[in-house]
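Asker: Structure here, sequence nowhere to be found:
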């Protein structure tokens, strides 16, 4: 099988595409034939050894895929060859086949498109957990989404609207903000040309926002924190800007607000039953067409480095997908 490999730690351009032996599943493991693999920001970190998970070299990046079960190992129950699944593998997904524990598979309901399924877990899963469990967002509240045109930000817009919030999307270009509008954002802020805090103040009638969804960090954190309403919740998702901010904690005191960490991977390990419950709700919404991942670019497996470079440089809008020959040959199903 073909696999994109990190044989040394480095930028996307250091990756190589090689023919490698097909893995053999051991006890409790499943081998999945990959149709589509989502490209996420953590993939750009893991290949440079900057992520919290550090697989041994050589390895293939790619933390979530959709495909079909090819082979099951000893003791595996509930999965059989031919089953359509999402594999939440952490790494290994930029390949034609991926080996993972059976516990990391999610069965796909009928009618769900493979690419949409591959785009679901990391982005929508994170946003769903953040907004529903960590922020307990309520209908009528106001949600500010930073980095709103990325895959995670767009999922927060969609889910925020689905949960009844008024959504303000903030991004760096008018083109990105147009996509946010198309996905349901009520208002937009171009924080490259507008004062973030002043615009939030104007759009909220001086009250501020109830929830901030921040996957960016860096220089946007403090003005967003200053824009919180009383008893607001500031969701720390990640730091795509590259800088981990150090906000003044007196602002938390004065706003009566909370800074809330969102670590979806940790949540899946610590609360597996709740994780499964939220995942089933997401899959139901996807099957019903209530959420529609915005897949804006597709690359063949051999162009994985190009796809990762777009994400690393923060030029991506929506979700970027890698497709295998198997995935490109399969008929698209309505999602």
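Answerer: Yes, it's here. A quick note: this is a predicted structure, and the numbers were derived from the prediction, not measured.
Asker: can we go C-alpha only for contacts and neighbour counts from here?
Answerer: Noted.
Asker: Please, where are all the helices along the stretch 1-150 of the chain?
Answerer: Here the stretch 1-150 of the chain has its helices, by DSSP state H, counting those that start in this stretch, at 41-46, 114-118, 126-128.
Asker: ok, now which ones touch the residue nearest to the spatial centre of the chain?
Answerer: For the chain, residue 123 is the residue whose C-alpha lies nearest the centre (Cα atoms, centre = their mean; 2.1 Å). Going by Cα atoms under 8 Å, 6 or more residues apart in numbering, residue 123 touches 151-152, 155.
Asker: Against that first model, consider the following:
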């Protein structure tokens, strides 16, 4: 089979398309013929050994896939060859076949395209956990979404609206602001590129406050981090919830006196942790996502599709923050 392999530490340009042995499913595993693989920030980090997961090389990146069951491992029940599914692989998705644990696999509805299914689990799974479990977002509350044109940001706009929140999208260009409004954001603001000095940080905080209104944001969804975090936190409402999603702009250092003055919570969001600790809750969330998808309230927005041999370009495109929505690598025919 063909696979796009990382053979040494480096960027996506170091990936090599090679022929490799077909994986065999073990106990409790499924072998999947991959049709589509969604690209996420961890796919770039894992290549540079900057991610918490460090697989032995050579390996193929790609943490979530959609495809068809090809073979069953010993003891697997309830699945059959030909079944459609989406699955979390953590890595290995940029290949024609992969082995996944049954626990990480979810049936894909017959009317949901493979490419959209591949783009659902990590971004929308993270976001429903963030806004429902950790953020406790209620109808009528104000939700500020940073990085609102990226994969998780788009998910936060759609799920925030599905929960009845007023959604304020914060993005880095007017093009992305227009995209956020089309996706349902009630308002959008454009911020500059960091790093910011003290005065620029104050100006950004003032922009956030103006965008969310005088009462502040009841919940802030931050998949960006870096110099954007503190200005956003200063715009939080009394007893608001600041949701820590990720750090593509760097890990921020937040002055904790703000948490005291605002009476607010800073809450971490780790969907992989929920998967490990409460898989039944994850399945409830995925069922809700499929329900919202069937109602037209959410739909993965795919900006670009790449073939397997150009999977490195797909990762580079995401790393350069060019994407509006999701990037998907189409591996096989559906």
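Answerer: Structure's in. What do you need? Just so you know, these numbers come straight off a predicted model, no measurement behind them.
Asker: Quick check: which of the helices of the stretch 1-150 of the first structure has the most neighbours on average?
Answerer: Across the helices of the stretch 1-150 of the first structure, averaging neighbours per residue (mean count of other Cα atoms under 10 Å) puts helix 114-118 on top, at a mean of 27.
Asker: Mind reading off the mean deviation between that one and the second structure?
Answerer: Helix 114-118 of the first structure, aligned to the second structure and superposed, deviates on average by 0.8 Å (mean Cα distance after the TM-score superposition for the first structure).
Asker: Which strands or helices does that helix pack on?
Answerer: Applying 3 or more Cα pairs under 8 Å, 6 or more residues apart in numbering; DSSP states H and E, one finds that helix 114-118 of the first structure contacts strand 29-39, strand 64-72.
Asker: Which residues does that helix contact?
Answerer: With Cα under 8 Å, 6+ apart, helix 114-118 of the first structure has contacts from 35-38, 64-67, 86, 108, 292-293, 295, 321, 332-333, 335.
Asker: circling back: possible to save the helices of the stretch 1-150 of the first structure as TSV with distance to residue 18 of the first structure?
Answerer: As requested, the helices of the stretch 1-150 of the first structure are exported to TSV (distance: least, Cα to Cα, whole Å):
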stretch	distance to residue 18 of the first structure
helix 41-46	18
helix 114-118	23
helix 126-128	32
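Asker: Out of the ones you listed, flag the one nearest residue 238 of the first structure.
Answerer: Between residue 238 of the first structure and those, the shortest gap by Cα to Cα is with helix 41-46, which sits at 9.6 Å.
Asker: So which other helices or strands are in contact with that closest one?
Answerer: Against helix 41-46 of the first structure (3+ Cα pairs under 8 Å, 6+ apart) you get helix 304-312.
Asker: ok now the helix it packs on, how far from the chain's centre?
Answerer: 15 Å (Cα atoms, centre = their mean, to the nearest Å).
Asker: The aligned residue in the second structure for residue 225 of the first structure and residue 201 of the second structure, how far apart?
Answerer: In the second structure, the residue paired with residue 225 of the first structure is residue 233, using TM-score structural alignment. Distance of residue 233 of the second structure to residue 201 of the second structure, computed by Cα to Cα, to the nearest Å: 12 Å.
Asker: More neighbours: the two, which one.
Answerer: Between residue 233 of the second structure and residue 201, counted using other Cα atoms under 10 Å, the more crowded position is residue 233 (28 against 19).
Asker: if I pick residue 312 of the first structure, what's in contact with it?
Answerer: Shown in contact with residue 312 of the first structure (Cα under 8 Å, 6+ apart): 41, 44.
Asker: aligned partner of it in the second structure?
Answerer: Counting by TM-score structural alignment, residue 312 of the first structure corresponds to residue 319 in the second structure.
Asker: ok, now how distant is that match from residue 313 of the second structure?
Answerer: Applying Cα to Cα to residue 319 of the second structure and residue 313 of the second structure gives a distance of 10 Å.
Asker: intersection of neighbour lists for the two?
Answerer: By Cα under 8 Å, 6+ apart, residue 319 of the second structure and residue 313 have no common neighbours.
Asker: how about residue 237 of the first structure, what's its partner in the second structure?
Answerer: Per TM-score structural alignment, residue 237 of the first structure is aligned with residue 245.
Asker: Just give the number of residues close to its match.
Answerer: Around residue 245 of the second structure there are 20 residues (other Cα under 10 Å).
Asker: how near is it to residue 224 of the second structure?
Answerer: According to Cα to Cα, residue 245 of the second structure stands 8 Å off from residue 224 of the second structure.
Asker: go on, residue 280 of the second structure?
Answerer: Residue 280 of the second structure sits 29 Å away from residue 224 of the second structure, going by Cα to Cα.
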